[in-house]
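Colleague: only geometry, no sequence info:
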């Protein structure tokens, strides 16, 4: 396995953390393995696991959440929601500073939330935010155009990193700002020491973190390992200490057999990860809903979850994860029916067949590439000749899909706790944004869907909100911009000597300031 020179020279690593993980009451190094390369470190303008894991260590947010879905103080020591739900007041801690020593003020909070609103793929997340008042240096009042039930959850670390205005407010495009990758300044428990794309991210302890006694660790190293087998070997041999977002059935079962490791599915409650096949509805062939329905009827969801995934995955039938109170089973689920699929293809004028390409996210083979290859053989049964198109790395895949340069693609998309945050972005007409991954990359637009989602976003009555989302799901099931396959079975493997592993609702996309090594 390749190790970059900087890793070989790291203090705990040099003494061959390759043979044993550090065991200390205080300090030490945590080595995390991942197969996803981050574009940069700024979660305010970029979604996804690759960015969120380091971003939540580098940047602090107004709130953080406990394992019971309850908001907890972070940069905001307290907060209040107005009686009419039209404003939220954040009272900031007094002594927090950025990594460069500059104090954090309400101006930074206002700048960050408005910047995230304008640049983040989740356009609906802060859409109701009209303005932010800053009556003093430690008070920020978020003014809304309408009630926003998901706002407090949206102020979580992975979604609302507070950026220093004195750096990112210099007039440069924040999405391509050079300080997203080098000399990154946040106020979180760790500081960026080194970022080597496709190899490793090294984070050092912030000695001036505003929460006393934290972080417990001296260093976090996120190693990028493209080969899945090498990731498993690293965990088994003690070369790495944590493997989050593990989804392969063989990986899960294999690491469960390692005596020094714990494997858990806790830590993904708010993530709501869906594995699906997306259609580019602007494509000439796929713009016909009959073709999309035919493909849906041709796929065997049960075969994928039971055979390809060896029973580890649970079937997913709609746009809202089935563990959510907003999911409804009263929808067309497209159980396999090849006769009906062939009839739809003939009705659409493709009785003699057609050609399509399918892309997939590189890395998690069982959840992505294996299904894409299965699609190739299965869709042949209804006359569709599928070309499976590989990408050399995640940025290449993201560029194709975000740029609408695809016909069909496998994808993993998160619900992010509340539909307003993670579901709306995929279906709103206003969120068709070329070049932005995990927006409405399907280019799907239905004004009735927009109306339902906009109403659900402000509805305070839980039962009425459920009814709105049920109607939305029924329409999506008929329009089929996406064929839903399974809930991604994320697990985390970690060294048993770790105290406070990431089992909260955001898992590893949360500050790791409380993780430490037992003696």
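Modeller: All right, it came through fine. The model shown is predicted, which means the values in this text are computed figures rather than measured ones. Residues are numbered from 1 along each chain as shown.
Colleague: alpha carbons only for contacts and neighbour counts from here, please
Modeller: OK.
Colleague: Now residue 474: closest residue in space that isn't a chain neighbour?
Modeller: residue 331 (5.2 Å; C-alpha to C-alpha, 6 or more residues apart in numbering).
Colleague: Thought residue 268 was touching residue 417, still the case?
Modeller: No: Residue 417 is beyond contact range of residue 268, at 9.6 Å (criterion: C-alpha atoms under 8 Å).
Colleague: How many residues are close by the closest residue in space to residue 76 that isn't next to it in sequence?
Modeller: With C-alpha to C-alpha, 6+ apart as the criterion, residue 76 has its nearest non-adjacent residue at 4.1 Å, and that residue is residue 92. Residue neighbour count, defined by other C-alpha atoms under 10 Å, stands at 23 for residue 92.
Colleague: correct me, but residue 92 touches residue 138?
Modeller: Yes: assessed by C-alpha under 8 Å, residue 92 is found in contact with residue 138 at 4.9 Å.
Colleague: State the helix or strand in which the residue nearest to residue 474 lies.
Modeller: When elements are assigned from DSSP states H and E, residue 331 belongs to no helix and no strand.
Colleague: how close does it sit to residue 317?
Modeller: Noted for residue 331: a distance of 8 Å to residue 317, by C-alpha to C-alpha, to the nearest Å.
Colleague: Repeat that for residue 278.
Modeller: Remark: distance between residue 278 and residue 317 (C-alpha to C-alpha) = 14 Å.
Colleague: got it, and residue 271?
Modeller: Distance, residue 271 to residue 317, by C-alpha to C-alpha: 17 Å.
Colleague: ditto for residue 188
Modeller: Taken as C-alpha to C-alpha, the span from residue 188 to residue 317 is 38 Å.
Colleague: Same question for residue 447.
Modeller: Distance from residue 447 to residue 317, counting by C-alpha to C-alpha: 23 Å.
Colleague: Please identify which of those two sits among more neighbours.
Modeller: The residue with more neighbours, out of residue 447 and residue 317, is residue 317; 26 against 10, by other C-alpha under 10 Å.
Colleague: quick one, what contacts the more buried one?
Modeller: Shown in contact with residue 317 (C-alpha atoms under 8 Å, 6 or more residues apart in numbering): 329, 333, 484, 485, 486.
Colleague: Got another one to weigh against that:
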């Protein structure tokens, strides 16, 4: 696909990304009937902190946004990255700068806010490019010129320039979510945990922070019938605790730790189904270029050279995932498959000597989960071999996700995991210069990287676009600020009494969950 061939029309037709890399392992045992046909109990790794699509931060936020707010198009559940119509009756890209759409009539907002109209779509998308909103996700709609209102249900999205990711990480992802103009304006133009009105398949009946969220069907929904009368979501941070809850029959579906895969493959709880899926997410060690102790690239490269990635994969993740070659996952445009060099302790020591550095003490901030802590301890031992004393700071999710804002350039090392839809632009945008201290915790400051990112957004020749993402990964590697460890698989266990709606990366599409 290249040049002016980027013309699509979708009525009930889906679009497919290459997904040869998708592989699921499913294991079944005997059946027990714990799930009631009208109720579903779900575990998420944390509680949501914001429901505003322009400001979401966590996987829990994303799961809730997907179930509470409609989009013109939405990713299908299944094993292939395809999308389908949701709030739109039809949508058509007539040229590289113009997308026409028509809404399905009769989709209603909760709490008496009326019908979902083109005015809501216009407001939802244009608010991203409002500098006063200061959305950290502005990149998802940066090329937007305006949304033209044709009538109550029809509109035209006008772009200033071609935008390749619009069908992959904008319209069917979080930034494609439609919010109520009236309710959001009443909230002051943005919101956190109270959107005022929603129009998704389910609505929030009650929320007890850090304990549970109860969802019930929204009677103003005009899409496919939902599968449950009640969904209760429990935030349980530690995967091992979630596994115990599943085995006790307290929850019906949960993501589990990668390290539990070998045991569960050998012996599953009765009625359990294990589903292992690859993702485009990436786990990496971030080395803050702006920190005084880490300002010399030789020190950063020495840290990377000293770390035994295979030991991390074996020790923290029981050898289930494979090593990452870089930011971009297999199957996506820009994947290189070129692995970094093997661990070299003597080479790392030589780099430190060349930089005139000795007796270096550093801090590593990590989430306080078993896998991250184990990985951090391996890194600690590795760096000890080259004379670096590493202090590990174990943080809960609330403290961890604010660590860059709190410490800024004083931040040193972080062990992190970022999520990603099936387009690399979603990932590269976080390491632009204007993201320093927001999502760019490495403080990468590269004009070349920024220029390549924006050029790739409007490049519709996939070969040229791939080359740009390869070059961006070279910039990241040469900076010494990134050590990519793996693209963590999503490991889900659920009861065979339900048919879960899972995205290709294992994310929960709660609107598609059904009872068997």
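Modeller: That came through fine. These numbers were taken from a predicted model, which means no experiment stands behind them.
Colleague: What about residue 420 of the second structure, how many residues nearby?
Modeller: Look at residue 420 of the second structure: counted by other C-alpha under 10 Å, it has 18 neighbours.
Colleague: Against which helices or strands is the biggest helix by length in the first structure packed?
Modeller: Ordering each helix of the first structure by length in residues (DSSP state H) puts helix 462-479 first. Under the contact criterion of 3 or more C-alpha pairs under 8 Å, 6 or more residues apart in numbering; DSSP states H and E, helix 462-479 of the first structure touches helix 447-458.
Colleague: And the helix it packs on, what does it pack against?
Modeller: If you count contacts as 3+ C-alpha pairs under 8 Å, 6+ apart, helix 447-458 of the first structure packs onto helix 424-427, helix 462-479.
Colleague: quick one, which of those helices is packed in tightest?
Modeller: Among these, ranked by average contacts under mean count of other C-alpha atoms under 10 Å, first place goes to helix 424-427 (a mean of 25).
Colleague: in the superposed pair, what's the mean gap between that one and the second structure?
Modeller: Comparison of helix 424-427 of the first structure with the second structure after fitting gives an average deviation of 2.0 Å (mean C-alpha distance after the TM-score superposition for the first structure).
Colleague: what range in the second structure matches that helix?
Modeller: With TM-score structural alignment applied, helix 424-427 of the first structure matches the range 428-431 in the second structure.
Colleague: can you list the residues that contact the matching stretch?
Modeller: 139, 435, 439, 440, 442, 443, 444, 453.
Colleague: which residues does the residue positioned nearest the centre of the second structure contact?
Modeller: Nearest residue to the geometric centre of the second structure (C-alpha atoms, centre = their mean): residue 419, 2.7 Å. Contact analysis of residue 419 of the second structure by C-alpha under 8 Å, 6+ apart lists 59, 280, 281, 282.
Colleague: rerun that using 10 Å as the cut-off
Modeller: Residue 419 of the second structure makes contact with 57-59, 279-283, 426-427, 487-488, 505 under the criterion C-alpha atoms under 10 Å, 6 or more residues apart in numbering.
Colleague: can you give me the helices for the second structure?
Modeller: Under DSSP H, the second structure gives helices at 59-68, 118-126, 181-186, 239-247, 261-266, 297-306, 309-317, 345-355, 370-384, 397-400, 403-407, 425-428, 447-457, 462-479.
Colleague: Turn those into JSON lines, including distance to residue 229 of the second structure.
Modeller: As requested, those are arranged in JSON lines below (distance: least, C-alpha to C-alpha, whole Å):
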{"stretch": "helix 59-68", "distance to residue 229 of the second structure": "14"}
{"stretch": "helix 118-126", "distance to residue 229 of the second structure": "28"}
{"stretch": "helix 181-186", "distance to residue 229 of the second structure": "26"}
{"stretch": "helix 239-247", "distance to residue 229 of the second structure": "21"}
{"stretch": "helix 261-266", "distance to residue 229 of the second structure": "30"}
{"stretch": "helix 297-306", "distance to residue 229 of the second structure": "51"}
{"stretch": "helix 309-317", "distance to residue 229 of the second structure": "37"}
{"stretch": "helix 345-355", "distance to residue 229 of the second structure": "58"}
{"stretch": "helix 370-384", "distance to residue 229 of the second structure": "35"}
{"stretch": "helix 397-400", "distance to residue 229 of the second structure": "31"}
{"stretch": "helix 403-407", "distance to residue 229 of the second structure": "39"}
{"stretch": "helix 425-428", "distance to residue 229 of the second structure": "35"}
{"stretch": "helix 447-457", "distance to residue 229 of the second structure": "42"}
{"stretch": "helix 462-479", "distance to residue 229 of the second structure": "44"}
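Colleague: From residue 413 of the second structure, how far off is residue 306 of the second structure?
Modeller: 14 Å.
Colleague: for residue 44 of the second structure, that is, sorry about that
Modeller: 27 Å.
Colleague: okay, these two: which has more neighbours?
Modeller: Remark: of residue 44 of the second structure and residue 413, residue 413 carries more neighbours, 25 against 22, as counted by other C-alpha under 10 Å.
Colleague: does that one really touch residue 481, like I thought?
Modeller: Yes: Residue 413 of the second structure lies in contact with residue 481 (C-alpha atoms under 10 Å); the separation is 9.3 Å.
Colleague: Pull the contacting residues for the corresponding residue of the second structure for residue 167 of the first structure.
Modeller: With TM-score structural alignment as the criterion, the equivalent of residue 167 of the first structure in the second structure is residue 183. Counting by C-alpha under 10 Å, 6+ apart, residue 183 of the second structure touches 109, 111, 113, 189, 190, 191, 194, 195, 196, 197, 198.
Colleague: Alignment lookup: residue 204 of the second structure to the first structure.
Modeller: Match for residue 204 of the second structure (TM-score structural alignment): residue 192.
Colleague: tell me the contacts of the residue of the first structure most remote from its centre?
Modeller: Centroid-distance maximum for the first structure: residue 352 at 39.8 Å, with C-alpha atoms, centre = their mean. By C-alpha under 10 Å, 6+ apart, residue 352 of the first structure lies in contact with 345, 346, 382, 383, 384.
Colleague: follow-up on the earlier one: just give me the match in the first structure for the residue nearest to the centre of the second structure.
Modeller: In the first structure, residue 419 of the second structure lands on residue 414 (TM-score structural alignment).
Colleague: same deal with residue 45 of the second structure?
Modeller: Matched by TM-score structural alignment, residue 45 of the second structure corresponds to residue 35 in the first structure.
Colleague: OK, contacts around its match?
Modeller: 50, 198-199, 222-228, 231, 243, 245-246, 362-364, 393-394.
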